[in-house]
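Chemist: I would like the atomic coordinates for the input below:
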Amino acid sequence: MLEFINRIFGRDTHSSRTVAKERLRLVLVHDRAGVSPELLQALKSDLIRVISNYMEIDEHALEVSLDSNENQVALVANIPVKKMKRTVQTGTA
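Modeler: From the prediction side, this is the model:
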């Protein structure tokens, strides 16, 4: 409801301008870090595989990005956890 009111009064937090700025920021950070989109997708897939051994996560809402602050690059992962698993699932059979 609050999002609707913000849109009516011109405070749309997801405006095309905001989205474009965020996309440009991500492209610049990835470029400065020398990370290709394919590498970031592979990292995301590996994170899903490993974390899924310990907890049930919402894979569709998972967000992985790189953030730059002067000379440092940070990996930022937002991983919604549905529930913890009682036993550990290992990849070996």
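Chemist: from here on, just use CA atoms for contacts and neighbour counts.
Modeler: OK.
Chemist: doesn't residue 57 make contact with residue 82?
Modeler: Yes - if you go by C-alpha atoms under 8 Å, residue 82 and residue 57 touch, sitting 5.2 Å apart.
Chemist: okay, those two: which has more neighbours?
Modeler: Set residue 82 next to residue 57 and count neighbours by other C-alpha atoms under 10 Å: residue 57 wins out with 18 against 10.
Chemist: now show me the structure for the sequence below, then we'll compare the two:
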Amino acid sequence: MIVEFFENLFRNDNLGSRNDVKRRLKLVLAHDRSTLNAAILEKMRQEILLVVSKYVELEDETSEFSVKTDSRMTALIANLPIKRIIKLEDSGLI
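Modeler: Take a look at the predicted model:
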């Protein structure tokens, strides 16, 4: 219901910006519901991207992080679209 209110408030013919606003609002609401503050979540996001990027090349502009909370638990969800797998020989990890 709240999301629909904000969707109507920020209605735009450009679906891309509308979806961005919706995604950001969901992220803000998730942050408010979780016990982790925004600075900690941002630090976690940066560290996760750093580790994952050692093994795969990511599409950074479409990566998404969200926090889902229900009555039993809070989950950090990372949607990280992969461009390509990095060969272990090229990564410097071997």
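Chemist: ranges for the helices of the second structure?
Modeler: 2-9, 15-33, 38-52, 88-91 (DSSP state H).
Chemist: buried set for the longest one?
Modeler: Translated: helix 15-33 of the second structure. 18, 21, 22, 25, 26, 27, 30, 31 (16 or more other C-alpha atoms under 10 Å).
Chemist: before we move on, back to that, ok, which of the helices of the second structure comes nearest residue 68 of the second structure?
Modeler: helix 15-33 (6.2 Å; C-alpha to C-alpha).
Chemist: residue 25 of the first structure and residue 86 of the first structure, how far apart?
Modeler: Residue 25 of the first structure sits at a distance of 39 Å from residue 86 of the first structure (criterion: C-alpha to C-alpha, to the nearest Å).
Chemist: now do residue 64 of the first structure
Modeler: Taken as C-alpha to C-alpha, the span from residue 64 of the first structure to residue 86 of the first structure is 26 Å.
Chemist: okay, the two: which has more neighbours?
Modeler: Between residue 64 of the first structure and residue 86, residue 64 has the larger neighbour count (other C-alpha under 10 Å), namely 16 against 8.
Chemist: middle-most residue in the second structure, spatially?
Modeler: A centroid search over the second structure (C-alpha atoms, centre = their mean) returns residue 65, at 1.7 Å, as the residue closest to the centre.
Chemist: close enough to count as contact, it and residue 44?
Modeler: No - applying C-alpha under 8 Å as the test, residue 65 of the second structure and residue 44 come out as separate, 9.9 Å apart.
Chemist: just to revisit the earlier point, okay if I get the buried residues of helix 15-33 of the second structure as CSV plus distance to residue 51 of the second structure?
Modeler: Formatted as CSV, the buried residues of helix 15-33 of the second structure follow (distance: C-alpha to C-alpha, whole Å):
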residue, distance to residue 51 of the second structure
18, 31
21, 28
22, 28
25, 27
26, 26
27, 22
30, 24
31, 23
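Chemist: so which of these is the closest to residue 4 of the second structure?
Modeler: For these, the minimum distance to residue 4 of the second structure (C-alpha to C-alpha) is 9.3 Å, reached by residue 22.
Chemist: that concludes my questions; thank you for your assistance.
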